[in-house]
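**Q** following is a predicted model, sequence given first.
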Amino acid sequence: MRSQDHDRLYLSPPHLGRHELNYVHKAIEDNWVAPVGPNLDGFEADICAAVGIPFCVALNSGTAALHLGLLLLGVGPGDEVLCPSFTFVATASAVRYCGAAPVFVDSEYDTWNICPQRLREAIEDRLRRGKKPKALLLVHLYGMPAKVPEVLALAAEFDIPVLEDAAEALGSCWEGQPLGSFGRVGVFSFNGNKILTTSGGGALVAHDRALAERARFLATQAKDDAPHYQHAEVGYNYRLSNILAGIGRGQMELLADRVKRRREIFAWYREHLAALPGLAVGPAEPPGARANRWLTTVLLAPPAPDAAPAPPPEALRRALEAHNIESRPLWKPMHLQPLFADAPMYGGAVCTDLFARGLCLPSGTAMTEADLRRVAGALREAFG
């Protein structure tokens, strides 16, 4: 069947439950449509409870959370921030917002996240150059926990504060502890394609009350405590609205179910695509890791001398598109982006290889068995 024969299957569309409208209707009935209100307070409390961290500031995007998080750690013009190359552009762009420069580090194959060995190499080399990194961005890609103990140990050894980018990892854990709670500051995204959504939104979490209060101050235009509008420093219009926070409250009730369903989808793909030669669903969870499986990803093996080559990722993407199925290449590494062509890079072979061989499959929690079989059938057809 061709594209016109089926409704489109999206990569990770929003999936609302039954309770979001209750919070939104209540806000409208009470005329709480201004930026702040009870839903905002409640949403922040829900996030704190889910992550096991005492303070939260709900914001209008995960990118805003990254920007504020870096500012809270003192990042400013002329500073350097360690960052995985294999990530979404917002991670690195937030560094530039502060006038600082990203220093990119390669990934490792176990989790696809920042490589501890390359990270040590980067830190020691920057120190030799007289430039101690101001902060470390720890990203958990596609909801897979990074090698948390190794990375945190390095950060502690060299006294570098950690900003934990858990934008894709709400509901993921390391040794039972939720991701987002390991860094001095953690951030989440509630963009429309995330495991939970507020349409557009994000959040910053912290163990330190003073940091959270500082974030809240900066996110509301840095308005001083005065009866008139007085400002002594630059602030930002970064707060989430009370209406969108109502969507978030209803979504947070579904977190456990949404993680369970994403993990089921990953397991289904792994079982039913196992027979396709040269295609691997992954990465697997290392001991101690529990991924939310935000997106199911596949890697195509390099051609073997004695085996028929697997179709390249772009051929698979086009084959799926012909069946009106959305898929997407893995993130293009930042060191390959024109925007960051002049940034230092430590390693690069691993994340470049992952980008060249990987693809993201439809993973939305509303997918049915028929939807999954449709994806698998299109892939089998592409493999011939």
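**A** Sure, I can see it. Numbering: from 1, shown residues only.

**Q** switch to C-alpha atoms for all contacts and neighbour counts from now on
**A** Will do.

**Q** contacting residues for the closest residue to T220 other than its chain neighbours?
**A** Nearest residue to T220, sequence neighbours excluded (CA to CA, 6 or more residues apart in numbering): N237, at 5.5 Å. Going by CA atoms under 8 Å, 6 or more residues apart in numbering, N237 touches A219, T220, Q221.

**Q** got another, please set it beside the one above:
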Amino acid sequence: MSRIFLSRAHVTEVEERLVLEALRSGWVAPLGPMVDRFESEIADRVGVRHALALSSGTAALHLALLAEGAGPGKVVVLPSMTFAATANAVLYTGAEPVFVDSSAGDANVDVDLLVSAVDTLLAEGRDIACVLAVDLFGRCLDYSRLLPELEIRGVPLVEDAAEALGASHAGEAAGSFGHSAALSFNGNKIMTTSGGGMLLSDDVELINHARYLSTQARQPVPWYEHTEMGFNYRMSNILAALGVGQLSRLDDMIRRRRQHRERYAAELADLPGVRLLGGGLPEDASNDNCWLTCLVIDGVGTSADAVVAELGKHEIEARHLWKPMHLQPLYSSARAFLTGASETLFAHGVTLPSGSELSNTDIDRVISALTGILKGRVEAA
């Protein structure tokens, strides 16, 4: 029995042709015409003025935070439910991460609680470098509510859109919110450059300084001279060629993932105690890139651990939702504003195979196995 994976890279002859073109051009080392093209096409897609191709989404977050002045003595407010890279980028700068709990509906940050946390920190005289927002599992958070509140308080926003390229909110694309935004092109994302990321902004000075820092902060003189610490963060021309090909197919890959989401929604709708995170019907997912379809299983006499393990026995890869940062040993002493929502989602949330390369037969197999597991739990309860 072949294994069904969660979200594998989906590469075709389109990408192969462009990578071969890059190889034959002689631009094998970092930078080159494919990097320039990829930056331009991503900026056009998202609707921002400038883009900087980097070695990872984490690098993009790090440079974005540095641009906001994050460092020792500063605070960065961010969701607790996120991948560790979001929080780790804060540590890179020496700033203090302060975590905020989730909304139970879609696992994105609880906007009201975040605003309350900002007010509390400001009342205490804390220096907030920025709010670092995260668009989880391919769904933008409610920026229509959040941005006006931050603007009133004079707190800048950085958007971690690593999981959300192709998603939108109120007609605006993920990656276009805030002073700057980060994308990820890791191997399991909606599109990939194997490894890589992008920093986006309308602020040309921010992008220019980030570009300088990302190339080891080399001074513009005929020899290698450095007046401040830089980083080796630039994307290679070959990986950018892969990205150009993937971007040309992005809408088709999103469409396929949305079809999987609709199948899951239709087939699992009658199971008691089961819901799709953030909704699941077509009208609910219209602004979502459907990167990963996630279930919340509650009141069925089981847990995420059990379901992930049982699906594994069927050679189906499933995973938990992100383990909240305030539960991680590395961040156990960090300050957090909590309601318990993210802990509940972690205990009962499961991500299902969602890749655009999956066939209808693959999705049938996942649904059959999952239905059998959950119905068996209900009957045993």
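**A** Structure's in. What do you need? If you're wondering where the values come from, they're calculated on a predicted model, not measured in any experiment.

**Q** about what we covered before: who wins for most neighbours among the contacts of N237 of structure 1?
**A** The member of these that has the most neighbours, counting by other CA atoms under 10 Å, is A219 with 23 neighbours.

**Q** let me know the outermost residue of structure 2.
**A** Most distant residue from the mean C-alpha position of structure 2: P222, 39.3 Å away (CA atoms, centre = their mean).

**Q** what lines up against that residue once you look at structure 1?
**A** For P222 of structure 2, the aligned position in structure 1 is occupied by P227, per TM-score structural alignment.

**Q** make sure I have this right: its match is in a strand.
**A** No - assessed with DSSP: H, G, I helix; E, B strand; the rest coil, P227 of structure 1 is coil; it does not lie in a strand.

**Q** separation between the residue farthest from the centre of structure 2 and L330 of structure 2?
**A** Plainly put, P222 of structure 2 is 43 Å away from L330 of structure 2 if you go by CA to CA, to the nearest Å.

**Q** could you do V155 of structure 2 as well?
**A** Using CA to CA, V155 of structure 2 is found at 26 Å from L330 of structure 2.

**Q** and the residue nearest to T220 of structure 1, what pairs with it in structure 2?
**A** Aligned partner of N237 of structure 1 by TM-score structural alignment: N232.

**Q** S327 of structure 1 too?
**A** In structure 2, S327 of structure 1 lines up with A318, judged by TM-score structural alignment.

**Q** just V139 of structure 1 next, same as before
**A** Counting by TM-score structural alignment, V139 of structure 1 corresponds to V134 in structure 2.

**Q** host element of the residue sitting nearest the centre point of structure 1?
**A** Most central in structure 1 under CA atoms, centre = their mean is E168, positioned 2.6 Å from the mean C-alpha point. Under the criterion DSSP states H and E, no helix or strand holds E168 of structure 1.

**Q** nearest spatial neighbour of it, skipping sequence neighbours?
**A** Using CA to CA, 6+ apart, the nearest residue to E168 of structure 1 is G143, at 5.1 Å.

**Q** related to what we said a few turns ago, ok, the contacts of N237 of structure 1 in structure 2: which stay?
**A** Counting by both residues aligned by TM-score structural alignment, their matches' CA atoms under 8 Å, the contacts of N237 of structure 1 that remain in contact in structure 2 are A219, T220, Q221.

**Q** in contact with the first one, which residues?
**A** Spelled out, it's A219 of structure 1. A219 of structure 1 neighbours (CA under 8 Å, 6+ apart): L59, L68, G235, Y236, N237, Y238, R239.

**Q** L138 of structure 1 should be in a strand, yeah?
**A** Yes - membership of L138 of structure 1 in a strand is supported by three-state DSSP.

**Q** correct me, but it touches C83?
**A** Yes - taking contacts as CA atoms under 8 Å, L138 of structure 1 lies within contact range of C83: 7.1 Å.

**Q** all helices for the stretch 101-250 of structure 1, in order.
**A** 116-128, 148-157, 209-219, 242-252 (DSSP state H, counting those that start in this stretch).

**Q** strands along structure 2, start to end?
**A** Along structure 2, counting by DSSP state E, strands occupy 50-54, 74-79, 96-100, 127-134, 157-160, 168-169, 172-173, 180-184, 197-201, 274-276, 293-297, 319-320, 335-337, 349-352.
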